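*Asks:* coordinates only, sequence not included:
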């Protein structure tokens, strides 16, 4: 492939992020890191089960790719259910909550990383999700709705910066049902690093 060619593919992108991670770290850094490690172990087992693979991380954020939209959704549901059990345990000192966003779209492959709107929208869906929640795009919804037993809540069209997309919540509990208007969210930035040929590369996603 010549330097001017762009290597693209269609992918299912899964983004998970800890709610209030900085605050947890300020309160007890060691306990938070230990708790995150346990949550990471749970996620890694589920990624293996559902054939997902991590292509990048950003501190407390995990970006993974799936070949199947159904597998990505089932992985997310199982992960949130496992975290709920963990947080309900009296033995759990630091109770971490995650938000998850899932999208299917065109992505650019570069140095082992995935970039582009397909990834950006997944990250924006994660920011849209509720604590302990999962938000998905219509591209995911259309595939999984006849193939899963989960309940969905239609959030309508959401606009984030220059991207407009139709979003849905996956309802793990009836109390998660909400109504939100079409809106633009504050712009934040997710930054992560990858290494290639001994050089550090920094990528940014604007939310």
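*Replies:* Ah, there it is. All values reported here derive from a predicted model rather than from experimental measurement.
*Asks:* Going by C-alpha atoms from here, please, whenever you check contacts or count neighbours.
*Replies:* Will do.
*Asks:* Residue 73 sits in which helix or strand?
*Replies:* Using DSSP states H and E, residue 73 sits within helix 69-88.
*Asks:* A further structure is provided below for comparison with the first:
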């Protein structure tokens, strides 16, 4: 009998007030786990499960029915890491975070991209040490690129542009990912890509003066 190919899926409870799951979600998740299965919980508020290749579509549909978001694992944009929105959904821009995640999560890129969002300058969502970081400051947004949390060359991201309206933010993030997708090398993180490609060249390509 041919060995069943297992496909990894990354699931989380969606963008909201912190990383929380409901009992209904846990029950649904358990249907895809054996008693001795180890479940990986990532720093990006995702749970990694293994599903038989022929059940990926059904599993995705059933998990989404109970409120999970399901993503591919590999060289894709990860789901948006967020802060806890301690001042409230509207004040800290949760609708913006949800829309940004919807637009970018799961997009193909040369190497895994970790985006993060925080609703105020306290930066609890750690946007400055991730590949793409967004900070809401009053009624506008700042976009940072090239942060890196690990390694001897760990560093904070560089401000690409501030004072952004929501639509400007979405468009600029899309442009950054497009430049990276078209010019990045396989397994080249955004930080290394910016070092090689040049921050000024990136700014020019995305239309930032």
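*Replies:* It's in. Just so it is clear, the model here is predicted, and its values are computed rather than measured.
*Asks:* Overlay them and tell me the TM-score.
*Replies:* Superposed pair, TM-score by TM-score structural alignment, normalised by the length of the first structure: 0.33. Supporting alignment: 98 aligned residues with a CA RMSD of 4.7 Å.
*Asks:* from the middle of its chain, how far away would the following helix or strand past the helix holding residue 73 of the first structure be?
*Replies:* Per DSSP H and E, the first helix or strand lying C-terminal to helix 69-88 of the first structure is strand 98-110. Relative to the centre of its chain, strand 98-110 of the first structure is centred 8 Å away, using CA atoms, centre = their mean, to the nearest Å.
*Asks:* buried residues in strand 98-110 of the first structure?
*Replies:* 98-108 (16 or more other CA atoms under 10 Å).
*Asks:* Run the angle between that strand and helix 69-88 for me.
*Replies:* Taking axes from the mean of the first three to the mean of the last three CA atoms, to 10 degrees, one finds strand 98-110 of the first structure and helix 69-88 inclined to each other by 140 degrees.
*Asks:* For strand 98-110 of the first structure, enumerate the helices and strands it packs against.
*Replies:* Packing partners of strand 98-110 of the first structure (3 or more CA pairs under 8 Å, 6 or more residues apart in numbering; DSSP states H and E): strand 8-18, helix 69-88, strand 113-115, helix 117-128, strand 134-137, helix 138-144.
*Asks:* May I see the buried residues of the helix or strand just after the first one?
*Replies:* For strand 8-18 of the first structure, the succeeding helix or strand toward the C-terminus, using DSSP H and E, is helix 21-27. Of the residues in helix 21-27 of the first structure, those scored as buried under the neighbour-count criterion (16+ other CA under 10 Å) are 21, 24.
*Asks:* Check which helices and strands helix 21-27 of the first structure is in contact with.
*Replies:* Against helix 21-27 of the first structure (3+ CA pairs under 8 Å, 6+ apart) you get helix 29-49.
*Asks:* quick one: whichever helix or strand comes after the helix it packs on to chain centroid distance?
*Replies:* Using DSSP H and E, the helix or strand that follows helix 29-49 of the first structure in sequence is strand 52-58. Centre-to-centre, strand 52-58 of the first structure and its host chain are 10 Å apart (CA atoms, centre = their mean).
*Asks:* Can you pull out the residues in contact with strand 52-58 of the first structure?
*Replies:* 47, 62-67, 71-72, 112-114, 190-194 (CA atoms under 8 Å, 6 or more residues apart in numbering).
*Asks:* What's the PyMOL line that selects buried ones from those?
*Replies:* The PyMOL command for the buried members of the contacts of strand 52-58 of the first structure (criterion: 16+ other CA under 10 Å) is given here:
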select buried, resi 47+62+63+64+65+66+67+71+72+113+114+192+194
